[in-house]
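Chemist: model this:
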Amino acid sequence: MQKNNKARPYLSLHLIILIFGFTGILGRYIDTPPTALTIYRTGLTCVCLGAFMWLRGMSFRVGWRNVVLLLLSGGVIGVHWVLFFSAIKQANVSVTMAMLSTGALFASLLEPLFYHRRLRAHEVVFGLIVVAGIFIISGQNAEYHGGIVTALAASFVSACYSIINSKWFVRFPNDTVMISFYEMAGAVVVVAALFAPTEGFVQGLGQVNLKDALGILFLAVVCTSYTNVRMIQLFRYLSPFTVMLNINLEPVYAMLMAAALYPDERMSGAFYLGAAIILSVVVLNAWLNNLRERRKAKRLPTQTQERHGEG
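Modeler: Prediction:
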């Protein structure tokens, strides 16, 4: 029974990662333009999370200043999703997900700017190796260059969002659903404000048939709202490192599903080599950072004891 209890959170985690990967499949399946798709996705998610909070009697209060900042944070993830869905339209699911896996490394390279720390040597080396992986992919898939650039932009924006969001989770560790609620509202507002002046924006909002509506509903309710709430629950049983390390499998699951569902998603050997290089570096970087944090945590009690001994 104990083994089953331990296995359940891992199975739930991988189900969530599978659902995350399926987001890319839906991005190809749904014909609604990326801006409209993002607005509908985030708007419906906001409604779902708001209903969940109301039914659970959770507080919506966070202060007006924080509300404004959370709305702006949501705008960042909104822009990420517009770029993400655009990349899928420009290239395909496999290329987009391979490029998106660079997000964790982008975050490592951006952290020194946000947290005023030195850039670590292994992060620079890993960054160069990832660039090599990208060149291997782009060199063999010239027709996808536009999609590769857009997907890398989406990955960069996602990394910025993850760093911003980490600060919110430190400030409000028990209010993660509330954070997501306001961020989804912010995504709707910011994406609408940024893209409303562009040609075809209003027409795009009306380009939703029954097939697209069902896809968007699944995307909002299952791929975003359910996974958000369930992921919070899983942190009670799994360490953040375990969760983040396993989430690196999202591009793998997405590429496997894409290849199974769409014959044109079966890429060349060079593509999979480049993708494997990128994924390996991302996983190794996560492992090294975790090892460094564990060693740092072990040193702290020793240093504290030494100070007390000196006193």
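Chemist: contacts, neighbours, all on C-alpha from now
Modeler: Will do.
Chemist: centre of the chain to the longest helix anywhere in the chain, how far?
Modeler: Ranked by number of residues, the top helix in the chain under DSSP state H is helix 269-310. In terms of C-alpha atoms, centre = their mean, to the nearest Å, the centre of helix 269-310 is found 21 Å from the chain centre.
Chemist: so which elements touch it?
Modeler: Packing partners of helix 269-310 (3 or more C-alpha pairs under 8 Å, 6 or more residues apart in numbering; DSSP states H and E): helix 103-115, helix 121-140, helix 240-247.
Chemist: how about the contacts made by Phe85?
Modeler: By C-alpha atoms under 8 Å, 6 or more residues apart in numbering, Phe85 lies in contact with Gly24, Gly27, Arg28, Pro34.
Chemist: what's the closest of these to Ser138?
Modeler: Of all the contacts of Phe85, Gly24 has the smallest distance to Ser138: 19.6 Å, by C-alpha to C-alpha.
Chemist: not counting its neighbours along the chain, what's nearest the closest one?
Modeler: Val93 (5.7 Å; C-alpha to C-alpha, 6 or more residues apart in numbering).
Chemist: what of Thr224?
Modeler: Using C-alpha to C-alpha, 6+ apart, the nearest residue to Thr224 is Thr45, at 6.6 Å.
Chemist: any idea how far the helix or strand containing Ile88 is from the chain center?
Modeler: In this assignment (DSSP states H and E), Ile88 forms part of helix 64-90. Relative to its parent chain, helix 64-90 has a centroid offset of 11 Å by C-alpha atoms, centre = their mean.
Chemist: can you list the residues that contact the helix or strand following it?
Modeler: Note on helix 64-90: by DSSP H and E, the next helix or strand toward the C-terminus is helix 93-100. Contact with helix 93-100 is made by 24-25, 27-28, 84, 87-88, 134, 144, 147-148, 151-152, 154-155, 251, 254-255, 258, 265, 267, 275, 278, as judged by C-alpha under 8 Å, 6+ apart.
Chemist: one more, so I can put them side by side:
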Amino acid sequence: MDYYICRHFRKIMRFSATVKLQLIVFLWGFTGVIGKLINLNAVPLVWGRILIAELFIFIYICFYTKESLLISKRLMLQLLGTGTIIGTHWILFYGAIKISNISIATATLSTGTLFAAFLEPIIFRRKLKITEILLSIIIIICIGLIFKTEVKYWKGIIMGITCAFLSALFSVINGYMSNKGASSVITFYELLGGFVILNFFMFFEKNWMAIANIERIDILWILVLGSLLTSFPMIATMNLMKYITPFTVMLSVNMEPIYSILIAFIIWKDTEAMSSVFYISTTVMIIAICINGYLKTKNKKLSI
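Modeler: Take a look at the predicted model:
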């Protein structure tokens, strides 16, 4: 009797975690929207986002998890270096939004799976799978169609693809680093690395005046972006991983571009309306990515 109660309880917890994850991904869909609303360039915008997120995670560690922030110098340097990748990734993401639109930036971000398919075998020293090659061909064709029909946004497309490469590189390296300490501590140092590289960008591009003259409404949006849309989802996702599989997380995260595109279209129909080829190509990419994720998980289960 106790066994069936525990089993039923686990099912309820998994269902609850899946619903919460969808809400988190839906929140992530607003990151591009908020970025477009903020009247700052990409560099000061990301500088503010990381600063707020880092402060919230620091408070979370100090007052909730109470984990030690003391780690080895080698691990610290590795995490700081990894953080520079995510910091640069966010600059390119918001840069793509500023010079094109949210639809282009989020659609091209889906190509991160293409880069991950080639980066994982290199870092984890495994063979490239046929399904990953087929996925890569599908994504390349879809991006080619988007580029052809939306050529006026070519700068945003290139910036978005570069952003996706850094996202994939960060994810693969992060997967390698994830077992080297507590998730919240790893995230803290990675964000710190992102904040350090942002300060260099701020210095060389002389963006400090933009921060000094920031409008009150932009301060509010950055607070929302750094807390509700960055630190909170990162911490919440860590906790949800106790009840759901990485595949469920991956499958859910692939909904982010769809949410972003729909939200942006509702708010800015004139500037976010794209060609039918764009929407078809984006949908095909996301479906292909989900199928690839499903096949990967199925193969892992069969090999156990």
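Chemist: give me the TM-score for this pair.
Modeler: Put the two chains on top of each other and the TM-score (TM-score structural alignment, normalised by the length of the second structure) is 0.92; 294 aligned residues with a C-alpha RMSD of 1.6 Å.
Chemist: the helix holding Ile88 of the first structure vs the second structure, average offset?
Modeler: Superposing on the second structure places helix 64-90 of the first structure at an average distance of 0.8 Å from its equivalents, by mean C-alpha distance after the TM-score superposition for the first structure.
Chemist: in that helix, what's buried?
Modeler: By 16 or more other C-alpha atoms under 10 Å, the buried positions in helix 64-90 of the first structure come out as 67, 70-90.
Chemist: Phe135 of the first structure: neighbouring residues, count only.
Modeler: Residues near Phe135 of the first structure, counting by other C-alpha atoms under 10 Å, number 14.
Chemist: wait, what's in contact with it?
Modeler: Phe135 of the first structure neighbours (C-alpha under 8 Å, 6+ apart): Gly274.
Chemist: show me what it aligns to in the second structure.
Modeler: Phe135 of the first structure maps onto Gly144 of the second structure when the alignment is built from TM-score structural alignment.
Chemist: how close does Val33 of the second structure get to Ile261 of the second structure?
Modeler: Distance of Val33 of the second structure to Ile261 of the second structure, computed by C-alpha to C-alpha, to the nearest Å: 9 Å.
Chemist: again with Gly156 of the second structure
Modeler: Gly156 of the second structure sits 15 Å away from Ile261 of the second structure when distances are taken as C-alpha to C-alpha.
Chemist: now do Thr187 of the second structure
Modeler: From Thr187 of the second structure across to Ile261 of the second structure, the span is 28 Å (C-alpha to C-alpha).
Chemist: just Leu145 of the second structure next, same as before
Modeler: 18 Å.
Chemist: can you check Ser276 of the second structure too?
Modeler: 13 Å.
Chemist: of the two, which one has the most company?
Modeler: Ile261 (25 against 11).
Chemist: could you check which residue of the first structure pairs with that one?
Modeler: In the first structure, Ile261 of the second structure lands on Met255 (TM-score structural alignment).
Chemist: and its match, what does it touch?
Modeler: Counting by C-alpha under 8 Å, 6+ apart, the residues that Met255 of the first structure touches are Val93, Ser94, Met97, Glu265.
Chemist: which SSE is it in?
Modeler: Remark: Met255 of the first structure resides in helix 250-261, with elements defined by DSSP H and E.
Chemist: distance from that helix to the middle of the chain?
Modeler: Relative to its chain's centre, helix 250-261 of the first structure lies at 16 Å (C-alpha atoms, centre = their mean).
Chemist: now the angle from it to helix 93-100?
Modeler: Angle of helix 250-261 of the first structure versus helix 93-100, following axes from the mean of the first three to the mean of the last three C-alpha atoms, to 10 degrees, is 170 degrees.
Chemist: what's the mean distance for helix 250-261 of the first structure versus the second structure?
Modeler: Relative to the second structure, helix 250-261 of the first structure is 0.7 Å off (mean C-alpha distance after the TM-score superposition for the first structure).
Chemist: buried sites along that helix?
Modeler: Glu250, Pro251, Val252, Tyr253, Ala254, Met255, Met257, Ala258, Ala259.
Chemist: stretch 224-232 of the first structure too?
Modeler: So stretch 224-232 of the first structure, judged by 16+ other C-alpha under 10 Å, has buried residues Thr224, Ser225, Tyr226, Thr227, Asn228, Met231.
Chemist: residues in the second structure matched by it, start to end?
Modeler: Here stretch 224-232 of the first structure aligns to the second structure at residues 230-238, judged by TM-score structural alignment.
Chemist: not counting its own residues, what contacts that stretch?
Modeler: Residues outside stretch 230-238 of the second structure that contact it (C-alpha under 8 Å, 6+ apart): Leu21, Ile24, Trp28, Arg49, Ala53, Glu54, Phe56, Ile57, Ser183, Ser184.
Chemist: of these, grab the buried ones for PyMOL.
Modeler: Listed next is the PyMOL selection for buried residues among those, using 16+ other C-alpha under 10 Å:
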select buried, resi 21+24+28+49+53+54+56+57+184
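Chemist: mind checking which of the contacts of stretch 230-238 of the second structure land in helices?
Modeler: Per DSSP H, the subset of the contacts of stretch 230-238 of the second structure in helices is Leu21, Ile24, Trp28, Arg49, Ala53, Glu54, Phe56, Ile57, Ser183, Ser184.
Chemist: returning to what we had before: and the buried residues of stretch 224-232 of the first structure as TSV, adding distance to Asn4 of the first structure and secondary structure?
Modeler: Shown next, in TSV, are those (distance: C-alpha to C-alpha, whole Å; DSSP: H, G, I helix; E, B strand; the rest coil):
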residue	distance to Asn4 of the first structure	secondary structure
Thr224	27	helix
Ser225	26	helix
Tyr226	23	helix
Thr227	22	helix
Asn228	24	helix
Met231	19	helix
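Chemist: including distance to Thr102 of the first structure, could those go into JSON lines?
Modeler: Listed next are those as JSON lines, based on distance: C-alpha to C-alpha, whole Å:
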{"residue": "Thr224", "distance to Thr102 of the first structure": "21"}
{"residue": "Ser225", "distance to Thr102 of the first structure": "24"}
{"residue": "Tyr226", "distance to Thr102 of the first structure": "25"}
{"residue": "Thr227", "distance to Thr102 of the first structure": "22"}
{"residue": "Asn228", "distance to Thr102 of the first structure": "22"}
{"residue": "Met231", "distance to Thr102 of the first structure": "22"}
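Chemist: got the contact list for stretch 11-26 of the second structure?
Modeler: Residues contacting stretch 11-26 of the second structure (C-alpha under 8 Å, 6+ apart): Pro233, Thr237, Leu240, Tyr243, Ile244, Thr248, Val249, Ser252, Val253, Met255, Glu256, Tyr259.
Chemist: among those, give me the pair with the biggest separation.
Modeler: Farthest-apart pair in the contacts of stretch 11-26 of the second structure is Tyr243 and Tyr259; separation 24.0 Å (C-alpha to C-alpha).
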